[in-house]
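**Student:** Here is a sequence with its predicted model. Questions after.
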Amino acid sequence: MKHENIEIPAAVRQKAVAQGAEGRNWLHRVASLFIELEHDWFFTVEATLAGGSESLVAAATTSSGEPVVLKVLMPPYGTYAGDTRTLAAADGSAHVRILKQDNERHAMLLEHLGPSLGVLGLSIENQMRILCDTLGEAWKIPAPLGLNTGAEKARWLRHFVTATWEELGAPCSARVIQQAINFAESRIAEFTPETSVLVHGDAHGANILSDPTHPGRFKLIDPDGLLAEPACDLAVPMREWSRELLSGDAFERGRERCGFLSQLTGVDLRTIWEWGFFERVSTGLLTMSIGNEQEGWEMLEVADTWTAV
């Protein structure tokens, strides 16, 4: 069944095909899911939205004329539980408000937000200020039960880094990989639920949107939803903007960024640095593995300078 207002973005289609038979089956039936949800939840899909790769997202309008967003995840639905539990716990605080959800169809109806932080043309410093302010509010939300932990994420990344580095034919030095493993093991060893908070897990510029009802404020979208130390979230701004770091002394600029994030949040420098390092290495390898070799190389080049001193 087709839907005249649904056009599947290339990134979504490619990711679904990469999932094999289950992903291809989802592609064949996702339009029917949209039609079913329109009927059940009384809204009309206006147009699909680009930007993500693990779900099909569309702008929609309710029967009362309210703008909303529909999000339907693709298999294997690994982020769905953390996403919905986090948004339900937040209840609109520092996160997009979830209006409806369907656990069988892995669908969510969300409030409509404005442009993302990453497209507003702000300086890196101002983007980090806004991100830290928003994360600071998010960290106050009591974490729901059943979330994966920061230690589990670090274990997974430790394995991913080693396996992917070998699969790609060692695109960076063994020294970088060993440092990433060491830092991952450090964060695993120091994990405690008592010092952990509800973290987003992937708070980059496309996952923080302006709040049209409160000018100057922002909300997070697409949370992984983890119980982890706050530095887990600050790993993301540490991994971003590689070209800015490489345009000067990448090590000194990295330490300055780490210090700035610590100053903004009160989070310990060492934990930010450790999370930031292995997040940078894992994301660099992931980026190379999906064909974006230049961006991945830049991430790993920064990591190499961070191990050289």
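**Tutor:** That came through, no problem. Numbers count the residues shown, from 1 in each chain.
**Student:** contacts, neighbours, all on C-alpha from now
**Tutor:** OK.
**Student:** What is whatever helix or strand Glu166 lives in packed up against?
**Tutor:** Glu166 is part of helix 150-167 when elements are defined by DSSP states H and E. In terms of contacts (3 or more Cα pairs under 8 Å, 6 or more residues apart in numbering; DSSP states H and E), helix 150-167 is packed against helix 174-190, strand 226-228, helix 269-289.
**Student:** got the residue ranges for the strands in the stretch 101-250 of the chain?
**Tutor:** Applying DSSP state E, counting those that start in this stretch to the stretch 101-250 of the chain gives strands spanning 107-111, 148-149, 197-199, 208-210, 218-220, 226-228.
**Student:** of all the ones you listed, which lies closest to His28?
**Tutor:** Comparing those by their distance to His28 (Cα to Cα), the top pick is strand 107-111, with 16.3 Å.
**Student:** Which other helices and strands does the closest one contact?
**Tutor:** Using 3+ Cα pairs under 8 Å, 6+ apart, strand 107-111 is in contact with strand 67-73, strand 98-102.
**Student:** what about versus this one:
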Amino acid sequence: MEGLPQIVARMRARWSPDLQALFHGGSCSWVAPATLPDGLPVVLKISWPHREAAGEAEALRLWDGHRAVRLLREDSEYHALLLERCDPGHPLRSADHLSAEERLLAGADILRELWQVPVPHPTGLEQLADVTSEWAGLAEERMERIRPGFDAGLVAHGIQLLRELPATASREVVVHGDFNAGNVVAAARRPWLAIDAKPMIGDPDTTRGRSWRRSTTHSPTPTPAACWPDGSPCPVRGKRRRHPRRTRRHARGTGPGRPAGYLSSPAAVGSWP
């Protein structure tokens, strides 16, 4: 955080963005709208270096604007991305003019296009199975060390699913990794675009469930229309398709997390702009 003002200054010198008021609400990145000298509206994103964000630029290059925000430039040394700006930019979560089912269909339409992108070989993106196996080991270690008041049998079952479910996938895609109604925003060139990917290669079923509970907050339960890209019913089918990240969170107990207000405090921003 102490070096953030210097990184912002470097990106201003390198890309010459006319920075505007900082976006608020994130916990792992410093994000601000800007305009380039040629008048192009953009977003400058500088991330706290962490594992989940490591593949964002690669995934955006693979998707190449197909229902995801476009990557315009990257500085991997300083974890900085210059991104297409979405206008008007409000999230799908706040689209109160749409019914719950319309929001579900909008999200599923995005996933349909994201999943059509061929998985590259080789790739720098992590395999979902490797990640969930590590989550399983972390959950076991923390259950033994912290001994939280969770149902041990339920946690053990969750750990088993983390290790076994990825192997049951019928196909692999570039998984967004954090696809929810807050990470789908309104844009001009397409009605809705995905942002803030935490990408992996793996089972597309990891996208289901949690994402759409957020999509339908304060809305009636949608009818079980065949709205998933593969035509299967929505909401999520069956208990065995629980999102592995949710299983990990319930199993891990206490532990270090992301700092509150990360990269949004005056101390982090310094004298910017």
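**Tutor:** Nice, thanks for sending it over. This structure is a prediction, so every number in the text was calculated from the model and none was measured.
**Student:** Post the TM-score for the overlay when you can.
**Tutor:** The TM-score (TM-score structural alignment, normalised by the length of the second structure) is 0.78; 250 aligned residues with a Cα RMSD of 3.3 Å.
**Student:** about what we covered before: if you compare the helices and strands packed on helix 150-167 of the first structure, which one is most tucked away?
**Tutor:** strand 226-228 (a mean of 29; mean count of other Cα atoms under 10 Å).
**Student:** That one: average distance to aligned residues in the second structure?
**Tutor:** Aligned to the second structure and superposed, strand 226-228 of the first structure gives a mean residue distance of 1.0 Å (mean Cα distance after the TM-score superposition for the first structure).
**Student:** Which part of the second structure matches that strand?
**Tutor:** Here strand 226-228 of the first structure aligns to the second structure at residues 200-202, judged by TM-score structural alignment.
**Student:** Contacts for stretch 237-244 of the second structure next, please.
**Tutor:** 132, 161-162, 205-210 (Cα atoms under 8 Å, 6 or more residues apart in numbering).
**Student:** Also stretch 187-203 of the first structure?
**Tutor:** 86, 131, 135, 138-143, 150-152, 154-155, 220, 223-230, 232-233, 236-237, 271, 274-275.
**Student:** Nearest residue to the middle of the second structure?
**Tutor:** By Cα atoms, centre = their mean, the mean C-alpha position of the second structure lies nearest to Asp178, the distance being 2.9 Å.
**Student:** Under the alignment, what does that residue map to in the first structure?
**Tutor:** Matched by TM-score structural alignment, Asp178 of the second structure corresponds to Asp202 in the first structure.
**Student:** Over to Asp75 of the second structure?
**Tutor:** Aligned partner of Asp75 of the second structure by TM-score structural alignment: Asp102.
**Student:** Apart from its neighbours in sequence, what residue is nearest its match?
**Tutor:** Leaving out its chain neighbours, the residue that sits closest to Asp102 of the first structure by Cα to Cα, 6 or more residues apart in numbering is Met108, at 6.5 Å.
**Student:** for that neighbour, what are its contacts?
**Tutor:** Met108 of the first structure is in contact with 70-72, 98-102, counting by Cα under 8 Å, 6+ apart.
**Student:** Quick check on the residues you listed: which are buried?
**Tutor:** 70-72, 98-99, 101 (16 or more other Cα atoms under 10 Å).
**Student:** still on that earlier bit, closest to Gln14 of the first structure out of the helices and strands packed on helix 150-167 of the first structure?
**Tutor:** It is, among these and with distance given as Cα to Cα, helix 269-289, at 13.8 Å.
**Student:** Lovely, talk soon.
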